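*Asks:* All I have is the shape, not the residue letters:
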């Protein structure tokens, strides 16, 4: 008997939006109600997330988008900015660094989200710059509710803001103290930035597309790039007050733009699952699907009031270890690295790898595969010592007591579908409030995505100017045999994204008709591979579970050699999903109750 769900699955035929914050979902739905399509709604919701989840993303961050315009094939929109022209391994080692820091301007890559959202709006939307920024501007000016996690993040960072990051203090400590949960926080500087972008777009004249391109130029070659150039021209304090000179410049913004790519995909039964290329970690989910086919994991994916089948937890966890070991060994920007993706995603390779899974014992080794006779890259393994660690949630959490700004990164997610069959899945991230100082003139900080590079020329994810870091950001789109999109799904969670999404997706593709039921089912993950975030720790044998997997399953996992941490109930993941039945036109949506802020809206 299935476990009860927290909320109803939404069903309708007009439009659906699901995201990690109710205000973003409401924004998207408002745009649909005003006649916009799924692309207009996604862009507006994305800009709203930058305002209401500033501890998880911002305008200085990035976004990958998977989408399908009705009647066209699925595509990827890459909003991942590249390493600056001056960001070489030698430049960092000259500063005495062997890893790129997790906070501060030294880790900044080109901000990619604004250009990506505008490109999506220009090519597939129907509205203008003003319409999609309207809600975000209003929330900046009127104020938005402070989530408990925003308050907690600001409180932890208050000493840094007060002593070293004056722009952040002015924004997040408006009265000299941490804003209370439930209070309202304003960001007038960001509102002014958005309003100026609208004004410059409309002053340019021409058609809708020309005005959107004018906004893009104002960002990458105009006043935004100039403000960033001025802010970064001198020393910028780190979280400890040490002066840093950023590698990023306004010219780096001018030299980059978002672009479209083909998806990476595999067939799974009657469906095809689409992800980004190996500049994101998305293909690990595809590798896990192949391993699930070889191991029969899908047949075990159901849940009951008694919990989750221990064989399912064990096989999924061991498959994740193999796939993520391959991520570190082979994944990187395919424009700059030779990534053997076709071989990694083949059924033959998966069957060979599946033979490494021992149903009786957990592996504690890093076991990347050899592909076409090539030797896999093995990154250095850093096992956590006595420093405080949080291996449980994937939320931004303190990891280095000496540096409050060194926080585990997280992100946001949104999915949208409209009555015409347009579908969007996006995972905006980066530029969160703990990453680096707020630029006072603009109202937002830069991101720290360069921390995901390895400073080793042998790595496929090696730092180099103009290269995309291999990120954790991982939206998912699913099509059926005739090529029509039927599902968009994703979650925040760093390295856990393609574990939690995979678990939910396997349940959906193997018969869970209720999206909310699939999202509410007990979650688990492992950290038994190098983290994507500074200081890149690995926890061999690790398995984190929600107690709802069941006490018998927990005990069996320990018997098989997993180091099990039983986390709190409803603590792993913040999934969102929308679906469409092309035969009937029925739309569905669901959002995870975890985190007490994600919501779906639709009719």
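*Replies:* The structure has been received and is ready for your questions. Keep in mind the model is a prediction, meaning the values are calculated, not measured.

*Asks:* going forward, measure contacts and count neighbours with C-alpha atoms only.
*Replies:* OK.

*Asks:* so the spatially most central residue of the chain is in which element?
*Replies:* Of all residues in the chain, the one closest to the mean position by CA atoms, centre = their mean is residue 473, 3.4 Å from it. Residue 473 belongs to no helix or strand when elements are defined using DSSP states H and E.

*Asks:* Please give me every residue in contact with it.
*Replies:* If you count contacts by CA atoms under 8 Å, 6 or more residues apart in numbering, residue 473 has them with 63-64, 280-282, 427-429, 492, 494, 497.

*Asks:* buried subset of those?
*Replies:* Among the contacts of residue 473, those scoring as buried are 63-64, 280-282, 427-429, 492, 494, 497 (criterion: 16 or more other CA atoms under 10 Å).

*Asks:* does residue 72 sit in a helix, a strand or a coil?
*Replies:* Three-state assignment for residue 72 (DSSP: H, G, I helix; E, B strand; the rest coil): coil.

*Asks:* how much space between it and residue 579?
*Replies:* 17 Å (CA to CA, to the nearest Å).

*Asks:* out of those two, which sits in the busier spot?
*Replies:* Under the criterion of other CA atoms under 10 Å, the comparison of residue 72 against residue 579 puts residue 579 first, with 27 against 12.

*Asks:* Give me the distance between stretch 396-416 and the centre of its chain.
*Replies:* 11 Å (CA atoms, centre = their mean, to the nearest Å).

*Asks:* Using neighbour counts, pick out the buried residues of that stretch.
*Replies:* Neighbour counts over stretch 396-416 (16+ other CA under 10 Å) mark 396-400, 403-416 as buried.

*Asks:* all strands of the stretch 151-300 of the chain, in order?
*Replies:* 184-185, 236-237, 243-244, 259-261, 264-268, 271-275 (DSSP state E, counting those that start in this stretch).

*Asks:* and residue 114, what is it in contact with?
*Replies:* Listed by CA under 8 Å, 6+ apart, the contact partners of residue 114 are 59, 62, 216, 219.

*Asks:* Below is structure B, check it against A:
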């Protein structure tokens, strides 16, 4: 099969990410004696600087990691996959009633109202403290250098700033001061861009990192972020009203006390065993289990098996896409009805969220769902009844599926994320064809996320998907040099749902890294940006690699597809029943057959869907491999 670049192989270390500078930073840390965790943290902080339209210090990051055999590393023998949940929670004052009092039926996608506790920095520092080996300055120096002395602006960053520059000048002057030149122009692609205020924020963390041990120093930096100067600046900034996409200015709910009361958590992943592989995902506060549900429904499907394919027969067929899309529709309907942050929420301890993950992945339930897949495409939103429990969908989702949703300004698509409006009559979203950042004729932007994967010579493995804190979605905090996240837009303002807004609760995020074991040994880490499409593009990759026999780069380069036939996780939460988006490389015969089966096919460009990266380690030989996506001309893998 044709590939855009070779699959890398070696024995020392591999780093793959959505930006070449982040991959280079991670590789430099490995060369300096660090392990996979050290490298991932360095890459993660670098991404905050070089992909500011896709993530920032005010955002969040879920991490999946596994320790190798521990030779030469502190901590001893290896361990199974673990989730570090760097998704911040809703502020204590962010209630459904408070939003209803403002006349809102959805949490806005921009401004200060949707801000949750910034979790990215807390997660990166916690991971470094507990599982890394390097001091903070060794991993933070790359981000500081690129923020302080400058980095060449990627064309997509320049286009994003240009598309919202008028909004900055009119409504968000702090963002204008940060991102526009002295004469009010956006930065030019390829020219060096500096963010000295952000560099100063990072340096103040280093100044605060004082202690007798490496761990104590990192704890001091965490305290400076969540209880010190950063928390104080966020608290003060959220008291001032700013324009959001409700068309009105609002103050934020987030306070310094909210930051002081939050810490990232270590959790067991949700897993699925199939064919010698164990695929691990974050829990139902993410959309991770939906990939496992879809895979379980595909068990025994002849379109997925590769053993009966003749040499030269394409792996991607109409039958394969149809089976995958119909499985995804059922899994995403369950996501909407059942997924949320498990626990008990609300000021009075009500609103118990009991997500039946085990039942959703059981053989009996999977068989019931599989039986619903027919030869024709479904346009319905069909959640199931695990353990006989009746599902409940959000009213707006039901109306969106039936075409009777309330009229809102037209969205440019669905996906990730909602961003600042450049025109009062346009609500932007992500392009349903690509899921990636682009600029519309109306001047609005559409966003995306980041991803990084690392494996080292000891077998330590990390997969992380940082996002949020987008420069185009919330105004810059002038004393810190970054914007807050807007992940709270993923909550529903309808009581009694698994993903209903409640103080101290995590929104059900779309961020979803992956880590897989081969016969019980960590062997593969992968992921992609793309909002609601993340699991779908990972499904394309997973099947191409594990069932289609393709190497990492071939599987990434293989034609991709996804469906938008379920409610978007992002404002204004719309959907397109029956739509399937395919890269035109699948071929005219496949497209024609999908249409014959009743799919509403949107044909996208040949290299337009997904921004996957992946690393692997052969458990028997120890050979390491890495690959990254050519789409977007931004992601690269590095290794030796």
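*Replies:* Received it, and whenever you're ready, just let me know what you need. Predicted, not measured: the structure shown is a model, and the values here were computed from it.

*Asks:* still on that earlier bit, just the closest of the buried ones among the contacts of residue 473 of structure 1 to residue 570 of structure 1, please.
*Replies:* Of all those, residue 570 of structure 1 sits closest to residue 492, with 14.3 Å by CA to CA.

*Asks:* Give me the nearest residue to the aligned partner of the closest one in structure 2, chain neighbours excluded.
*Replies:* In structure 2, residue 492 of structure 1 lines up with residue 529, judged by TM-score structural alignment. Sequence neighbours aside, residue 449 is the residue nearest to residue 529 of structure 2 in space, at 4.6 Å (criterion: CA to CA, 6 or more residues apart in numbering).

*Asks:* What of residue 30 of structure 1?
*Replies:* The nearest residue in space to residue 30 of structure 1 (CA to CA, 6+ apart) is residue 41, at 7.9 Å.

*Asks:* so how far is residue 166 of structure 1 from that neighbour?
*Replies:* Counting by CA to CA, the gap from residue 41 of structure 1 to residue 166 of structure 1 is 35 Å.

*Asks:* What about the buried residues of stretch 396-416 of structure 1, which are in strands?
*Replies:* Counting by DSSP state E, the part of the buried residues of stretch 396-416 of structure 1 found in strands is 414-416.

*Asks:* ok now do the counterpart of residue 205 of structure 1 in structure 2, which residues does it touch?
*Replies:* Counting by TM-score structural alignment, residue 205 of structure 1 corresponds to residue 211 in structure 2. Contacts here follow CA under 8 Å, 6+ apart; on that basis residue 211 of structure 2 touches 217, 220.

*Asks:* give me that answer again for 7 Å
*Replies:* Each residue near residue 211 of structure 2 by CA atoms under 7 Å, 6 or more residues apart in numbering is listed here: residue 217.

*Asks:* Quick check: it vs residue 246 of structure 2, distance?
*Replies:* According to CA to CA, residue 211 of structure 2 stands 46 Å off from residue 246 of structure 2.

*Asks:* circling back to that earlier point, so the match of residue 492 of structure 1 makes contact with residue 451?
*Replies:* Yes. Counting by CA atoms under 7 Å, residue 451 is a contact partner of residue 529 of structure 2 at 6.3 Å.

*Asks:* Helices of the stretch 401-550 of structure 1, start to end?
*Replies:* Along the stretch 401-550 of structure 1, counting by DSSP state H, counting those that start in this stretch, helices occupy 497-509, 515-520.

*Asks:* Contacts for the longest one next, please.
*Replies:* Residues lying outside helix 497-509 of structure 1 but in contact with it, judged by CA under 7 Å, 6+ apart, are 282, 284-285, 298, 301-302, 474, 490-491, 518-519, 523, 525, 573.

*Asks:* Mean deviation, that helix versus structure 2?
*Replies:* Mean deviation of helix 497-509 of structure 1 relative to structure 2 after superposition (mean CA distance after the TM-score superposition for structure 1): 0.8 Å.

*Asks:* same check, this time on the last one
*Replies:* For helix 515-520 of structure 1, the mean deviation from structure 2 after alignment is 0.3 Å (mean CA distance after the TM-score superposition for structure 1).

*Asks:* hmm, who's touching that helix?
*Replies:* Outside helix 515-520 of structure 1, the residues touching it (CA under 7 Å, 6+ apart) are 5-9, 504, 507-508, 512, 575, 589-592.

*Asks:* Recalculate using a threshold of 6 Å.
*Replies:* If you take CA atoms under 6 Å, 6 or more residues apart in numbering as the criterion, helix 515-520 of structure 1 is touched by 5, 9, 504, 590, 592.

*Asks:* Okay, and which of those residues map to helices?
*Replies:* residue 504 (DSSP state H).

*Asks:* out of the contacts of helix 515-520 of structure 1, which is most surrounded?
*Replies:* Neighbour-wise, the contacts of helix 515-520 of structure 1 (other CA under 10 Å) top out at residue 590, 33 neighbours.

*Asks:* Under the alignment, what does that residue map to in structure 2?
*Replies:* Taking TM-score structural alignment, residue 590 of structure 1 has residue 627 as its aligned residue in structure 2.

*Asks:* wait, what's in contact with its match?
*Replies:* Here residue 627 of structure 2 is in contact with 7, 552-553, 613-614, 637 (criterion: CA under 6 Å, 6+ apart).

*Asks:* Look at the counterpart of residue 333 of structure 2 in structure 1 and tell me its secondary structure.
*Replies:* Using TM-score structural alignment, the partner of residue 333 of structure 2 in structure 1 is residue 325. Following three-state DSSP, residue 325 of structure 1 is assigned to helix.

*Asks:* OK, contacts around residue 325 of structure 1?
*Replies:* Residue 325 of structure 1 neighbours (CA under 6 Å, 6+ apart): 366-368.
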